[in-house]
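Peer 1: predicted model and sequence follow; I will ask about them next.
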Amino acid sequence: MGQAPNTLSAVEAARRIEAGTLTVEQLAEACLARIAEREPEVGAFAHIDPEAVRVAARASRADGPLRGLPVAVKDLIDTADLPAEYGSPIWAGNRPTEDAAVVTRTKAAGGLILGKTVTTEFAWRTPGKTRNPHNLAHTPGGSSSGSAAAVADCMAPLAFGTQTAGSVIRPAAYCGVVGFKPTFGTHDRRGVKLLAEYLDTVGCFARSVEDIAFFDYALRGETMPPLDGFDGAPPRLGIHVPFADRIDDDAAAALERVRIAAQTARASVVALVDWTAYEAMDEVHATVMTAGAARALAWEYDNAYDQLSEFYRETLTAGRAIDDAAYYDAQGKADKFRNEAAARLDGLDAILTVPASGEAPEGIGFTGDPMFNRIWTLLRWPCVTIPAGRGSHGLPVGVQIVTGYGEDARALAVASWLEKAMKAVE
């Protein structure tokens, strides 16, 4: 019996569709069957219309780089033919009049919109129904909860997320998939419900680095960069973990496994001298995010206060107390820090760090701490997380690769190299 189409990599599925050995309808039907089987337990989707997916699959010309591949869309991103409720009762039943720019791009590249995935309330804190597909008693992470879970459970080969603190990288790590937060501003945010304009970044999920690069660069309208770079030489990596005292043995062990695999494959790996400036910028991120949220969600606060969670009532009240001068001052500090931090990358291809404190926490009321993501998001640098084995409770753990502003192709190349290095020592 051949491999089920929904379990194929995105790249392999696209190849088979192009070769005529797989149809868009067959792939869509396999994804829908998996959703029908697992959705009652995992709860990855906020909205899905199977018949509309089938109609779109039949009508697909299987052209463009995405070849009709199903793509799940975080319900923070507008779709004209499906509701966009942003994880909030305030927007229940909301039907946008047009697609978000990234959805338009997806369709133009030949992608098939599969459905809308669960997001936490306005992409911050209050979670939805989604559970970790590896253990339903644990969180999938947030805020891109449904997207990470759907890709991990082979409901979709590709999915969109957004990140304002750690909302792509952390759930990808918890669910054992690849997550990519590109350089800030890479993808047009028109039609994405803003949370903090200075930080919000559209990212994506897949089950391999090659699939991530394939999807991301199809959206850019650019040729996928080579993933075997470095002119034949292994990468130069610097290990640094801000807030290192807050990670557990599982995260530390994953980082050590990857270090050993990298050095076995002849990479240069050095431990960076601790730099407390990273930790100091955590407060700056908090100011920018809180003030930004108060401005982005001003209408909801003024017109639907009673329908906001207690967290948002308190947070938006605090954010409104941050005046414009303080808000812009915090942004200025972040801009200055970005220039200073760039020097930390001299002589390195990437920083190797952790994406989370360890395995996904038990329970679905808390999506985990974005402490190990916030500073990189504030820097607006590209970040990739890749699976790095299992922790003490059998749940996935990962590592995170970070490169400088605009160095997205390098981040993906390092991640791909590490992915292969780890397989070589398994």
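Peer 2: It's in. Numbers count the residues shown, from 1 in each chain.

Peer 1: CA only for contacts and neighbour counts going forward, please
Peer 2: Will do.

Peer 1: tell me who's in contact with residue 45.
Peer 2: 39, 115, 116, 117, 118, 130, 146, 150 (C-alpha atoms under 8 Å, 6 or more residues apart in numbering).

Peer 1: in a markdown table: the residues you listed, plus distance to residue 421 and neighbour count.
Peer 2: Below are the contacts of residue 45 laid out as a markdown table (distance: C-alpha to C-alpha, whole Å; neighbours: other C-alpha atoms under 10 Å):
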| residue | distance to residue 421 | neighbour count |
| --- | --- | --- |
| 39 | 34 | 19 |
| 115 | 35 | 27 |
| 116 | 35 | 29 |
| 117 | 32 | 31 |
| 118 | 33 | 32 |
| 130 | 32 | 32 |
| 146 | 29 | 35 |
| 150 | 26 | 32 |
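
Peer 1: in helices, which of those appear?
Peer 2: 39, 146, 150 (DSSP state H).

Peer 1: how about JSON lines for the residues you listed, with distance to residue 54 added?
Peer 2: Shown next, in JSON lines, are those (distance: C-alpha to C-alpha, whole Å):
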{"residue": "39", "distance to residue 54": "18"}
{"residue": "146", "distance to residue 54": "21"}
{"residue": "150", "distance to residue 54": "18"}
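
Peer 1: what's the distance between the residue most central in space within the chain and residue 356?
Peer 2: The chain has residue 168 as the residue nearest its centroid, 2.3 Å off, counting by C-alpha atoms, centre = their mean. Taking C-alpha to C-alpha, to the nearest Å as the criterion, residue 168 is separated from residue 356 by 11 Å.

Peer 1: hold the first one in mind and look at this next one:
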Amino acid sequence: MLSLVDLRTRISAGTLDPVGAVALSRDAIAAREASLGALVHVASDPVIPRDGPLAGIAVGIKDIIDTADMPTQMGSALYAGWRPKADAAIVSRLRALGAVPLAKTATCPFASRDPSATVNPHDSAHTPGGSSAGSAAAVAAGLLPLALGTQTAGSVIRPAAFCGIAAIKPSFRLLPTVGVKTFSWALDTIGLFGAGIRDVAQALALLADRPALDLPAGGIAAPRIGLVLQDFADSADPEAVAALQRAARAAEAAGATVTDLALPPQLAEAWAIHMTVQDFEARQALAWEYAHHREALGPDLRAELDGAQALDAASYDAARRTAHRARRVLKDLFGEVDALLTFSAPGRAPAGLTSTGDARFNRLWTLMGVPCVNLPVPGDGLPLGVQIVARFGDDGRALAVARAIEAALAR
């Protein structure tokens, strides 16, 4: 994989220049993309700035995020060839930092559950996850050192786990979603994919203009970690349970105190109503596509929107109140622990390309708006990941805890 930290270090030392750094991505794309289907457009002659903290960093942009110099096609034939007039706010920020938006990455149509054509870089017979399939696969295959995705349920953390890379779904609205195709305005969150925890930490600190998010190694002394199984979301596969236990032991070796933690019932209630919030808003966000092109939508999205037509405002308002109560309970819970350690996905990437996997271990945290980090757990076979969750606005702590466990797992 290409490491953002390594590339920045080499550019700073003068052993690599920005043009050469972008060329590494171009060469990797030429060598591997045809077998992956991770990219839907590659910029032919992008401007490569010589200056800026992200100069030389090629970035993949999920294809629901507007780019003025590349098509934004939403993973759907309905928007084939569509060219926005302006960059999304997050793309403008990347360019201001010197980064090079080099490619649009494949997305499930409208960031839904209908699979894209992307395959898992570790085994092409398995899904890379979704809906940020192309972003996760492109970073895992070494095509790009950084990619943007979005998460409404589990579309950043789950594909990162399936593809064996680091990722963060930041606190809600830490990164702007202006210029991003909406699915659910109360849930949609821009996330980042990178080779390791330090890579996404540096990228987030720069994009959010918050240097303190990139804490040094050991930046959180003796963290208190709650080990959470999310029993209300059903059980995980044995191999995922084993990976979680291995990560817990690594956290203890890094100086953390790890205790089993059962989540209060208000959080289980919130988990149960995530889809009500998501679908009520999706019905409105995709109203034009549904009204005029229903038959052209993917079968999963079409069925979801069909079901959403029966939702009423009273049900939606009740769901929002349930979520609000759960956020208060979760805030109190973080008075007892510094971070939570839980599953990123039920297990390894499922075989076949007809499903993007199950987001049941991600939905609650997206609804709560809290920062979540996927940390790969080394091992044989297809990748496994664990999820580190921190209180709202405490993205630096989530990343620091993940970085400490990452270092312990590598020892």
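Peer 2: The structure has been received and is ready for your questions. Being a predicted model, the structure only gives us computed values, none of them experimental.

Peer 1: mind checking how far the residue nearest to the centre of the first structure is from residue 28 of the first structure?
Peer 2: Taken as C-alpha to C-alpha, the span from residue 168 of the first structure to residue 28 of the first structure is 24 Å.

Peer 1: try residue 167 of the first structure
Peer 2: For residue 167 of the first structure, the distance to residue 28 of the first structure - C-alpha to C-alpha - is 27 Å.

Peer 1: which residue comes closest to residue 200 of the first structure once chain neighbours are left out?
Peer 2: Sequence neighbours aside, residue 164 is the residue nearest to residue 200 of the first structure in space, at 4.6 Å (criterion: C-alpha to C-alpha, 6 or more residues apart in numbering).

Peer 1: now which residue in the second structure aligns to that neighbour?
Peer 2: When the second structure is aligned by TM-score structural alignment, residue 164 of the first structure is paired with residue 152.

Peer 1: quick one: contacts for that match?
Peer 2: For residue 152 of the second structure, the contacting residues are 183, 184, 187, 188, 189, 278, 363, 366, by C-alpha under 8 Å, 6+ apart.

Peer 1: could I get those residues as JSON lines with secondary structure?
Peer 2: Shown next, in JSON lines, are the contacts of residue 152 of the second structure (DSSP: H, G, I helix; E, B strand; the rest coil):
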{"residue": "183", "secondary structure": "coil"}
{"residue": "184", "secondary structure": "coil"}
{"residue": "187", "secondary structure": "coil"}
{"residue": "188", "secondary structure": "coil"}
{"residue": "189", "secondary structure": "strand"}
{"residue": "278", "secondary structure": "helix"}
{"residue": "363", "secondary structure": "helix"}
{"residue": "366", "secondary structure": "helix"}
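
Peer 1: right, and the pair among these with maximum separation?
Peer 2: Within those, 183 and 363 form the most distant pair, 14.4 Å apart (C-alpha to C-alpha).

Peer 1: secondary structure element holding residue 159 of the second structure?
Peer 2: helix 157-163 (DSSP states H and E).

Peer 1: chain center to that helix, what's the gap?
Peer 2: From the chain centre to the centre of helix 157-163 of the second structure is a distance of 8 Å (C-alpha atoms, centre = their mean, to the nearest Å).

Peer 1: can you check stretch 51-68 of the second structure too?
Peer 2: 16 Å.

Peer 1: got it, and stretch 86-105 of the first structure?
Peer 2: 19 Å.

Peer 1: end to end on it, go ahead and measure it.
Peer 2: Using C-alpha to C-alpha, the two ends of stretch 86-105 of the first structure sit 20 Å apart.
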